[in-house]
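**Student:** got a predicted model here, sequence first, then my questions.
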Amino acid sequence: MNDNNLSRLTEKITVGAMEDEEDTHRTPPKKKSRVEKKKTKIVQRFRDDWLEKEEFKFWLQRVPGNLCKARCKLCCHEYTADISVLRAHGQTEKHREKEKPLKDKSMKMTQFVQRGSGIEEPLSIAAKSAEIRIAAFCAEHNIPYAALDHLSDLLKSSFSDSKIAHKIVLKRTKGTAIVKNVIGETEKCRLAEKLKITKFSVLTDESTDISATKTSCLLARYFDEEEGKIVSKFWDLVQVLQPGKVTSATAEHLYNNIIASFKERGIPMANIVGFGSDGCSVMMGVHNSVASRLKRDLPHITIMKCICHSLHLCASEACEQLPRTCEDFARNIHNFFNSSSKRQSEYVEFQMFSNVEVHKLLHPSQTRWLSLATVVDRILEQWPALLLYFTDQWLTIKLKMAQSIYECLNDPFNKLFFFFLQWVLPKFTGVNKYFQSAKVVITDLHEVMIDLYKTLLYSFMKRNYVNSRPLSEVDPEDKVHYLPMAEMYLGVQVLLGQQSRQVQERLDLLTHFREKCQTFLICACVQIKKRYDFTNSFLENLRIFKPKNALSSIEREKTPSLIPLLVTLPRVCEQENYQDVDDQWRRLCSYPLGQEIKALDTDLFWATLLSIQNEGGVHLFQNFTEIRTSVFRILNSSHTPTLQLRRPPKKNYIYIYKYNTDFIYKK
């Protein structure tokens, strides 16, 4: 090899080695990464065939507007519409607990009730129904709501196999809320809706409970189409006095309470056609009373005093004419036994020995004179046993009270007074009880009052004088027409008792006894005449609404037209309807009715008459029957409410509302 070729080869090797050395110090080039394409995830949509699957059919449902979601009806939650997600939810403990009763009973979804945003299971609904019933039971029977704190636990332990009992969660707070906001409010709303479309009368009475809280109770009397009769429903219980604000129960304040109670529920004042209350001046005074304000704002409204209150006042005034010893004697007997268990036990032996009923001695009321009637009956029933017992007590312990009672028991004239009261007081209590009936008895009011008044007049006045003139013209204080003392009728027992030797020996005391009884009868008749208007043609004409009179041809001759009655009731019937009402009234007595209809009570008779139609479907007696129902709801034929309330809790306004809702439920 020549030198030139060798030198070229050596140069190439040297250059190549230098390039290799430089390459080792350079940063190696980055490797190109392989780009992988992401897989697109397929979004699962809700499938209708899932609803048919056994594992989903009880609880799965679509979500409207979103096909990628599914909803659990039991848990009220939404989930991704993925079958694996849904199955995982179905295995949770909370879900399985809710689904178990459905699978056990194989219930259909149509048995679920929609509530709010979710659907409640039937077991929960049954538990809530039980809670409402339990709360209502406490309200109806005056059971303290504090008892509910222990009742739910008692039910769970007593009925361990009941799923409903284990679902009940009811304490005093919840029970009170149920009665206040559910039962009471619902019933009052229903009643308000009825009063908005029907005419009614208002009944009211005030009462002071044992905690010295004065309240005013309001009732509405109307014709209930659902029940087909006249009903009196509790409306409101208003606290009359408010400490620091209202300290006097004035007529203006009471009137505003009544009107506001109806207006706040949107009830038209034009629907009020009658008002009934007791006869106190603040309610029934001529110039400044609740009645005078009603007449001013509601023209032609019918106002009537409660007949039961009036009869009580008549009896009270008359009883004050008798010797005080009669009432003191009754009170002393009760007080002697009341606080001693030993005396009561000893007295039972005397009752058994005397062969009388083992009954307790009663206490006469301080304010209700008519309660004296039952006290008198009990004392006369126990008279033999009382005489033996107090003879023994007077001889042994020699107490002053025992001696006083012993002397009264041995006084024949004292016993005569009790015989007289046993005869006369039931005359008042019988009428009072009759007009407290839930039935419509207003049609009998005038006849019953006439019968009571004449019965008392015939006892001490000559019959010819009483029968020869209208009752309104009979003067009970006219001594010219009095019967001789010996001819007065004071009851059978008095007639027999007057013949005893002990009585005949003291003619002066017998005369005194007869004078006192005569004074009682005179006072009773004067009070009845003062409080009841025997010239009231409206009350007299109400007798035509009794079924037997409405169907009688003889009565039709006496009352051929209803116009004299209708003109007194402009709030009940408009003049343009007079002719239709009169035609139907005249047609009634000749219309063929079955015997079963004629035998019905007054309410049911007129309700049946209202439904009678001709072949064309026209009601034959609709207008006339509506007038009848309006007349019946105008007046109060039963006693206005007197409330006897328990001691309230500290927050009195809660107490008032509680009883408000409790009374609504009971009615």
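**Tutor:** Alright, I've got the coordinates.
**Student:** okay, CA-based contacts and neighbour counts for the rest of this
**Tutor:** Will do.
**Student:** thought residue 252 was touching residue 290?
**Tutor:** Yes - under the criterion of CA atoms under 8 Å, residue 252 is in contact with residue 290, at a separation of 7.0 Å.
**Student:** neighbour count winner among those two?
**Tutor:** Neighbour comparison, residue 252 and residue 290: the larger count goes to residue 290, with 25 against 13 (by other CA atoms under 10 Å).
**Student:** distance-wise, check that one relative to residue 263.
**Tutor:** Spatial separation of residue 290 from residue 263 under the definition CA to CA, to the nearest Å is 17 Å.
**Student:** what do you get for residue 662?
**Tutor:** Applying CA to CA, one obtains 22 Å for the distance of residue 662 from residue 263.
**Student:** okay, now the one to match up with it:
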Amino acid sequence: MTSFFSPPKDGNQNKITAAEVTSVYHNVQHGLSYRSGDCTTKLAPVIFPDSEIAKKLACGRTKSASIVTGVLAPASLETCLKQLNTPMIADRPDSLPHFSIASDASNHGTTKLFPLALRYYTPDLGVQNKLLDFYDDCNENSDAIFNQVVSRLERNLGLERISAYSADNASVNYGVHNSVYKKLTDKNASVIKANCVAHILHNCGRYAGDKLRIDIENIVTKVCNHFSSSAKRVQELKEVFEFVDEEYTALYKNVPTRWLSLWPAVKRLHDSWPAVKSYFLSLGEERCPSALWKLLANCEDGEDVPCELQAYLLFLQNSLKVFFDAVLKVEGDETTVCELFELMTNLKLKLEQRKND
């Protein structure tokens, strides 16, 4: 190989390699495509014409992918395994860190992907979140998930130190008789069931919302869809904002698969209510969406008493904030199981207090 690819005479080969690997790591860290990295290496010598290292960078898409799969991924796994196989107490070889595992399925086109994540604690590093493996499997039954998880753990760490299994609350994961959790406890009886608390909180808020007379999710979606594909309607709304002497703010859209999107959408609609109400009333019954007109028909300008929809927006802006804060805390990278009991207890107390009030 050296007869074809001779090293640079200036001895900067290691620095060039380090620059290329660092550039690829930066792209991975920020979720950028290999194509953007290909462009960056061509741009570097233009921005830094006096740098000999920048002139020698050559890291296209193929090379970037090879660096990720052949260098960065193995190095990340090696670091993770080294931490998990280092005793937390120097003179106690048996004081190895325990770890929890988490897995879930997601569809990428026709491919079903499964990440296998680890979470553990060390006195020096604190709480660590690592990705042990990322594989694809067309099967999503409990046997397939269990066999995949066990084969990867036995290859690297074993099953004795698993402290908990975390996944969504589907029966395939936590069913009583034939689930991934049941199969794991047959191998290690100490594994704790770590249900997805975010699922529970989200479902609780949604179930309670379904009991209201007004479907607020549908209302938010109707309002946003009305403006989403029409620049003319947005301009008319801006004029209404100016007329009511308020600063224009774009309305947020609720995304059902994103649990933290409903409260900001409701809050923004409530804050913009005078302008939004005036706009839809100005359309009249013929041009206004019927679902909105039925709720806005009794909202006449100048009334001192808020209409029913405005009252619901005010109520939900206050109530959903409790769930929003709780889910936001649960989804944090640093939240531990030790904090969940206090978090859920406080949430229950807040809801009970509001109910009594």
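**Tutor:** Structure's in. What do you need? All values derive from a computational prediction rather than experimental measurement.
**Student:** hang on, the earlier thing: which one's more surrounded, residue 662 and residue 263 of structure 1?
**Tutor:** For residue 662 of structure 1 versus residue 263, the count of surrounding residues by other CA under 10 Å is larger for residue 662: 22 against 11.
**Student:** wait, a strand at residue 233 of structure 1?
**Tutor:** Yes - counting by DSSP: H, G, I helix; E, B strand; the rest coil, residue 233 of structure 1 is located in a strand.
**Student:** for the counterpart of it in structure 2, which non-adjacent residue is spatially closest?
**Tutor:** When the structures are aligned by TM-score structural alignment, the residue of structure 2 matched to residue 233 of structure 1 is residue 130. With sequence-adjacent residues excluded and distances taken as CA to CA, 6 or more residues apart in numbering, residue 130 of structure 2 is closest to residue 118, at 5.2 Å.
**Student:** cool, residue 288 of structure 2 as well?
**Tutor:** Closest residue to residue 288 of structure 2 in three dimensions, ignoring its sequence neighbours and counting by CA to CA, 6+ apart: residue 280, at 6.0 Å.
**Student:** so that neighbour touches residue 291, yeah?
**Tutor:** No - using CA under 8 Å, residue 280 of structure 2 is not in contact with residue 291; the gap is 11.5 Å.
**Student:** higher neighbour count, these two?
**Tutor:** Neighbours were counted for residue 280 of structure 2 and for residue 291 using other CA under 10 Å; residue 280 has more, 19 against 11.
**Student:** just give me the match in structure 1 for that one.
**Tutor:** Pairing criterion TM-score structural alignment: the partner of residue 280 of structure 2 within structure 1 is identified as residue 390.
**Student:** before we move on, which element is its match in?
**Tutor:** Assigning secondary structure by DSSP states H and E places residue 390 of structure 1 in helix 383-396.
**Student:** again with residue 257 of structure 1
**Tutor:** For residue 257 of structure 1, the enclosing helix or strand under DSSP H and E is helix 251-263.
**Student:** next: residue 174 of structure 1.
**Tutor:** Under DSSP H and E, the secondary-structure element containing residue 174 of structure 1 is helix 172-177.
**Student:** residues in structure 2 aligned with whichever helix or strand comes after that helix?
**Tutor:** For helix 172-177 of structure 1, the succeeding helix or strand toward the C-terminus, using DSSP H and E, is helix 184-195. Structural correspondence for helix 184-195 of structure 1: residues 73-84 of structure 2, per TM-score structural alignment.
**Student:** contacts for the matching stretch, please.
**Tutor:** For stretch 73-84 of structure 2, contacts defined as CA atoms under 8 Å, 6 or more residues apart in numbering pick out 96-98, 122, 130-132, 156-157.
**Student:** one more time with 10 Å, if that's ok
**Tutor:** When contacts are taken as CA atoms under 10 Å, 6 or more residues apart in numbering, the neighbours of stretch 73-84 of structure 2 outside the stretch itself are 67-69, 72, 85, 96-99, 118, 120-122, 125, 128-133, 156-157, 161.
**Student:** tell me the contacts of the counterpart of residue 405 of structure 1 in structure 2?
**Tutor:** Under the alignment (TM-score structural alignment), residue 405 of structure 1 maps onto residue 292 of structure 2. Residues in contact with residue 292 of structure 2, defined by CA under 10 Å, 6+ apart, are 218-220, 222-223, 277, 280-281, 285, 309.
**Student:** still touching in structure 1? Go through the residues you listed.
**Tutor:** Of these, the subset whose aligned partners also make contact in structure 1 (criterion: both residues aligned by TM-score structural alignment, their matches' CA atoms under 10 Å) comprises 218-220, 222-223, 277, 280-281.
**Student:** buried ones among these?
**Tutor:** Buried by 16 or more other CA atoms under 10 Å: 219-220, 222-223, 277, 280-281, out of those.
**Student:** check the mean deviation of the helix or strand hosting residue 44 of structure 2 from structure 1.
**Tutor:** Using DSSP H and E, residue 44 of structure 2 falls within helix 34-47. When structure 1 is superposed, helix 34-47 of structure 2 averages 2.9 Å from its matched positions, counting by mean CA distance after the TM-score superposition for structure 1.
**Student:** who are the packing partners of that helix?
**Tutor:** For helix 34-47 of structure 2, the helices and strands in contact under the criterion 3 or more CA pairs under 10 Å, 6 or more residues apart in numbering; DSSP states H and E are helix 13-29, helix 52-56, helix 61-67.
**Student:** chain center to it: distance?
**Tutor:** Remark: helix 34-47 of structure 2 is offset 29 Å from the chain centroid, using CA atoms, centre = their mean, to the nearest Å.
**Student:** now for residue 629 of structure 1: what does it line up with in structure 2?
**Tutor:** Residue correspondence to structure 2 (TM-score structural alignment): residue 629 of structure 1 is left unmatched.
**Student:** from residue 503 of structure 1, how far off is the closest residue in space to residue 629 of structure 1 that isn't next to it in sequence?
**Tutor:** Spatial nearest neighbour of residue 629 of structure 1, excluding adjacent residues (CA to CA, 6+ apart): residue 223 at 6.2 Å. Distance from residue 223 of structure 1 to residue 503 of structure 1, counting by CA to CA: 57 Å.
**Student:** between these two, which is the more surrounded one?
**Tutor:** Each of residue 223 of structure 1 and residue 503 has its neighbours counted (other CA under 10 Å); residue 223 has more, 23 against 17.
**Student:** quick one, what contacts the more buried one?
**Tutor:** If a contact means CA under 10 Å, 6+ apart, then residue 223 of structure 1 has 194-195, 198-200, 229-232, 603, 607, 626, 629-630, 632-633 as its contacts.
**Student:** over to residue 22 of structure 2?
**Tutor:** Contact analysis of residue 22 of structure 2 by CA under 10 Å, 6+ apart lists 16, 28, 72.
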